[in-house]
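# 3D model of this:
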Amino acid sequence: MGYLSLAVYVEKAIEKMILEALLCCFGFEYGCSLPLENVAKESKFQTMIEYLPGEIIQTIMFRLPVKCLIKCTSVCKSWKSIIKNTSFVRAHLSHNVNNRDGAHLLLLHSGCCGTSHPIKEEVYSLHYDNRVFEEYCKIDFHILRVALGMGEQNFRVVDICHWLVCLADNSIAKTSKYMLWNLSIRKALMLPSSGLTYITHGHFEESIGFGFDVVTSDYKVVRLVTVDGRETLAEVYSLVRDSWRSLGSVKPSCQIYGTQPSAFCNGAIHWVVKRWTNGAFYYFILTFDVGSELFREITMPESTKYPLLWESRVSVSGDGNSLALLSTYRRYTGNDYLVDLWVMKDYCVQESWTKMITLGPQRDIPKTLTFGKSGVAFLLVGDYFQKNRLVLLDMVSRRIRKIENVGYEYCNSIHCYEESRNLVLLGTDNTVSY
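Here you go, the predicted structure:
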């Protein structure tokens, strides 16, 4: 063991010993639910803690798992006050934002279809990121639904960013309801009403993006709204401010079509959009820098400008640092589709677009693309009339196989997720626990 790794090991061991000693001195067990039996015990513990400098306690807490921190809020009032303080939550997030030592998982949104409703039973589950796709756990979304009073309303996953999940309502009535969800602390926040609605602007198409500003430690939700197939407007929600703000008309000018997925990469949110130019639609990637809140344009690979392009969708590469593009198109003859997978090796460098693989010809249309950590990619495939099926694509052998152990007939989305090191929403007002 090298000197540095030995020093880290010793440091962590000391921190655990300090915390364990503090707890055990007063009859608590490290990692337990930490019940307080009486006021006298809490008072004695409080007195003991006062002898420790606050910066030492905070340094130790920064390194503790989220589940342990949640249990620590039951130890004494001072610890609860420290952990639930907004400044501590943001500092804890900044301290752990580059820590990726949690288990790599996949969040699957699936369900069973009914005869009179698109989805009869909505299910969220976590799975291991491997070729077997074993289930890690199911999530009590039904309990959250009841707690929020959502009734039969269905949601879709917009994206997952730094352990926080963003959901949007999946209603064709465009009720524009959005939620931020922290699975590890079992809390959710319904966002306030936005300013762009059917009542204010009439018929529109919308697409949602979700990202994180590392400078301000702020989560942001971005709405793109194309009104009557003409102008596209934008607004942004800030978790720090807990409010929406209009960004006005999007420049460069563009239109969104359908519920386009977005991808957060290199500090920016990305969508595939289109613009009417010289008598035809020109497709490109629109980016939104979460920090500066500015839009810009990225050109798609030249060979994606097929006359019979069906659709293109953005994603993020397996290392999380590169932009990926899935383009589905048809030949001049026949009804089968071809699918090209591209990766931009150097961000914003047009010449760095690299075609990784071509699939087909095939009847199925890929709906989403998620890269795993083990050299595989997960695709949701199906045509317009079919229920989506989850398949695994081996990037080396280029073989596709259906994943059989999902357990549900309808798969709506799949996203990468890591065991959380995030306390966000813990001290936030108007959250719902479940």
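# CA atoms for contacts and neighbours, from now on please.
OK.
# pretty sure Ala91 is in a strand, no?
No. Ala91 sits outside any strand when classified using DSSP: H, G, I helix; E, B strand; the rest coil, being helix.
# contacting residues around Ser243?
Contact partners of Ser243, counting by C-alpha atoms under 8 Å, 6 or more residues apart in numbering, are Leu191, Pro192, Tyr237.
# From those, pick the one nearest Pro361.
If you rank the contacts of Ser243 by distance to Pro361 using C-alpha to C-alpha, Tyr237 comes first, at 41.6 Å.
# Can you show me the helices along this structure?
Using DSSP state H, the helices of the chain run over residues 3-24, 39-50, 54-62, 66-72, 77-84, 86-96, 141-148, 198-201.
# buried residues in the longest one?
Of the residues in helix 3-24, those buried by neighbour count under the rule 16 or more other C-alpha atoms under 10 Å are Glu15, Lys16, Leu22, Leu23.
# Likewise for the last one?
Taking 16+ other C-alpha under 10 Å as the neighbour-count basis, helix 198-201 is seen to contain no buried residue.
# count of residues packed around Asp129?
The number of residues packed near Asp129 is 25, by other C-alpha atoms under 10 Å.
# what residues are up against it?
So Asp129 contacts His104, Leu105, Leu106, Gly372, Lys373, Ser374 (C-alpha under 8 Å, 6+ apart).
# Arg245 against Arg223, yeah?
No. Shown here, Arg245 and Arg223 do not form a contact pair, counting by C-alpha atoms under 8 Å, at 10.4 Å.
# Among these two, which residue is more densely surrounded?
Counted by other C-alpha under 10 Å, Arg245 and Arg223 do not tie: Arg223 has more neighbours, with 22 against 14.
# circling back: with distance to Ser253 added, can I get the helices of the chain in a markdown table?
As requested, the helices of the chain are exported to a markdown table (distance: least, C-alpha to C-alpha, whole Å):
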| stretch | distance to Ser253 |
| --- | --- |
| helix 3-24 | 51 |
| helix 39-50 | 58 |
| helix 54-62 | 44 |
| helix 66-72 | 43 |
| helix 77-84 | 43 |
| helix 86-96 | 35 |
| helix 141-148 | 37 |
| helix 198-201 | 18 |
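# Looking at those, spot the one closest to Lys305.
Going by C-alpha to C-alpha, the one of those nearest Lys305 is helix 198-201, 32.3 Å.
# for that closest one, packing partners?
If you count contacts as 3 or more C-alpha pairs under 8 Å, 6 or more residues apart in numbering; DSSP states H and E, helix 198-201 packs onto no helix or strand.
# and this one, so I can compare the two:
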Amino acid sequence: MKSGCDYLLVHSGNRDCLSVFCPETYAKCLELNLPRHKSGSSFHIYGSCNGLLCISDNTMKRTYLWNPSIRKFKRLPKSLNRDKYRYSIATIALGFGLDVGGNDYKVVRIASFSHGICVEVYSLRLDSWRIINALPPVTSDVWNEKWAYLNGVVYWIVQEFSPDWRDIISFDMENEVFQRIMLPDRLLTVTDSISIRVLEKSLSLFHHRKDWDRGYRYYYDIWVLAMDSWKMIRTIPLPAKGKIAWPLAFTANGGVHFTMRYENWQHRKLRVVRS
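Reported below is the predicted structural model:
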């Protein structure tokens, strides 16, 4: 895959490992061991930039920067906000990327506590956290775990309840500020799944929808943000069999890698769908 990533890195049944697959043949190249800890919870990827990955457990308390090419982990220091707020607090979003101007990799952690939201930023260069004053322009604590990183900015989809719609929230790693980006009008109040991705160096959305008029067929509509305006550029019909699918990556010749779940929820397959 020449235009995105060189390999597919996915969970494949063993929660202590991530498997590396060739994107053309789907042959497994190797397995990479994840850190182990007493809680036994699995790890998820919360950011990727220049070959470095940000991974954390389900609670987002134990966070690591990982270089899979040399198989080395760096555990991040303890969060500051748990010392500042000595009551219930829960991380609701993580983001990872490069502060291009400062030539520094950063992790942003957004946490919810009883009186509001706290944001802290980790600097790899300084190897420390600091709490910042910038706050996301939303009141919701329902943040989609799907993320996108592009040109020094991290993006998430956030579910708002008043009014009942979704927004995109961005965080600029260099300036350390949040911004709100509206979804396309057609997607503001949809109940179907929406994933945020990067397609051909542009921010994109995948809308997974069901067409009731076509025999309950499933489709992905792809939207791209260009010049501050959303445009739907492709509609991909999904295979008739398979309950759920979500995009993993793009191929150099216009295909899209999907994960498909079948009747047995433990049974997953990788496949390419082309327009």
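# Residues that sit against both of Arg245 and Arg223 of structure 1, list them.
When contacts are counted by C-alpha under 8 Å, 6+ apart, Arg245 of structure 1 and Arg223 have Glu235, Val236 as shared neighbours.
# Would you check that Pro35 of structure 2 makes contact with Asp16?
Yes. Pro35 of structure 2 sits in contact with Asp16 when judged by C-alpha under 8 Å, with a separation of 7.4 Å.
# circling back to that earlier point, report the buried members of the contacts of Asp129 of structure 1.
For these, a burial check counting by 16+ other C-alpha under 10 Å picks out His104, Leu105, Leu106, Gly372, Lys373.
# Now distance to Ala147 of structure 1 too, for these, in a markdown table please.
As requested, the buried ones among the contacts of Asp129 of structure 1 are exported to a markdown table (distance: C-alpha to C-alpha, whole Å):
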| residue | distance to Ala147 of structure 1 |
| --- | --- |
| His104 | 29 |
| Leu105 | 26 |
| Leu106 | 25 |
| Gly372 | 33 |
| Lys373 | 34 |
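# Excluding covalently adjacent residues, which one is nearest to the corresponding residue of structure 1 for Ser193 of structure 2?
In structure 1, Ser193 of structure 2 lines up with Glu311, judged by TM-score structural alignment. Excluding the flanking residues, the one nearest Glu311 of structure 1 by C-alpha to C-alpha, 6 or more residues apart in numbering is Thr328, at 5.5 Å.
# so what corresponds to the one you found in structure 2?
In structure 2, Thr328 of structure 1 lines up with His208, judged by TM-score structural alignment.
# Can you give me the distance of its match to Trp66 of structure 2?
Distance, His208 of structure 2 to Trp66 of structure 2, by C-alpha to C-alpha, to the nearest Å: 31 Å.
# Going through the contacts of Ser243 of structure 1, which ones are buried?
For these, buried by 16+ other C-alpha under 10 Å: Leu191, Tyr237.
# Closest to Ile143 of structure 1 out of the contacts of Ser243 of structure 1?
Leu191 (18.8 Å).
# That closest one matches what in structure 2?
Per TM-score structural alignment, Leu191 of structure 1 is aligned with Leu76.
# Its match: what's it in contact with?
Contacts of Leu76 of structure 2 (C-alpha under 8 Å, 6+ apart): Arg62, Thr63, Tyr64, Leu65, Asp127, Ser128.
# where along the stretch 301-434 of structure 1 do the strands fall?
Using DSSP state E, counting those that start in this stretch, the strands of the stretch 301-434 of structure 1 run over 309-316, 323-330, 337-344, 353-362, 365-371, 376-382, 389-394, 400-402, 410-418, 432-433.
# Pull up the gap between Glu205 of structure 1 and Ser176 of structure 1, please.
For Glu205 of structure 1, the distance to Ser176 of structure 1 equals 11 Å [C-alpha to C-alpha].
# Now the residue most central in space within structure 1: closest residue in space that isn't a chain neighbour?
The residue lying closest to the centre of structure 1 (C-alpha atoms, centre = their mean) is Ile160, at 0.5 Å. Excluding the flanking residues, the one nearest Ile160 of structure 1 by C-alpha to C-alpha, 6+ apart is Cys166, at 6.3 Å.
# The one you found touches Asp159, doesn't it?
Yes. At 5.7 Å, Cys166 of structure 1 counts as touching Asp159 under the criterion of C-alpha under 8 Å.
# who touches both of the two?
Phe210.
# what sits against Arg197 of structure 2?
Shown in contact with Arg197 of structure 2 (C-alpha under 8 Å, 6+ apart): Trp147, Ala148, Leu203, Ser204, Leu205, Phe206.
# so which of the residues you listed would you say is closest to Gly101 of structure 2?
Looking across these and measuring by C-alpha to C-alpha, the closest to Gly101 of structure 2 is Ala148, at 19.5 Å.
# how many neighbours does the equivalent of the closest one over in structure 1 have?
Under the alignment (TM-score structural alignment), Ala148 of structure 2 maps onto Ala263 of structure 1. Counted by other C-alpha under 10 Å, the residues lying close to Ala263 of structure 1 total 24.
# and Ala263 of structure 1, how far is that from Met190 of structure 1?
Using C-alpha to C-alpha, Ala263 of structure 1 is found at 22 Å from Met190 of structure 1.
# cool, Ile18 of structure 1 as well?
According to C-alpha to C-alpha, Ile18 of structure 1 stands 39 Å off from Met190 of structure 1.
# same deal with Tyr332 of structure 1?
From Tyr332 of structure 1 over to Met190 of structure 1 (counting by C-alpha to C-alpha), the distance is 47 Å.
# Just give the nearest non-adjacent residue to Tyr219 of structure 1, would you?
In space, Tyr219 of structure 1 is closest to Phe212, 4.5 Å off (C-alpha to C-alpha, 6+ apart).
# which position in structure 2 aligns with that neighbour?
That one, Phe212 of structure 1, aligns with Leu98 by TM-score structural alignment.
# correct me, but Tyr46 of structure 2 touches Asn144?
No. With contact defined as C-alpha under 8 Å, Tyr46 of structure 2 does not reach Asn144; the gap is 11.0 Å.
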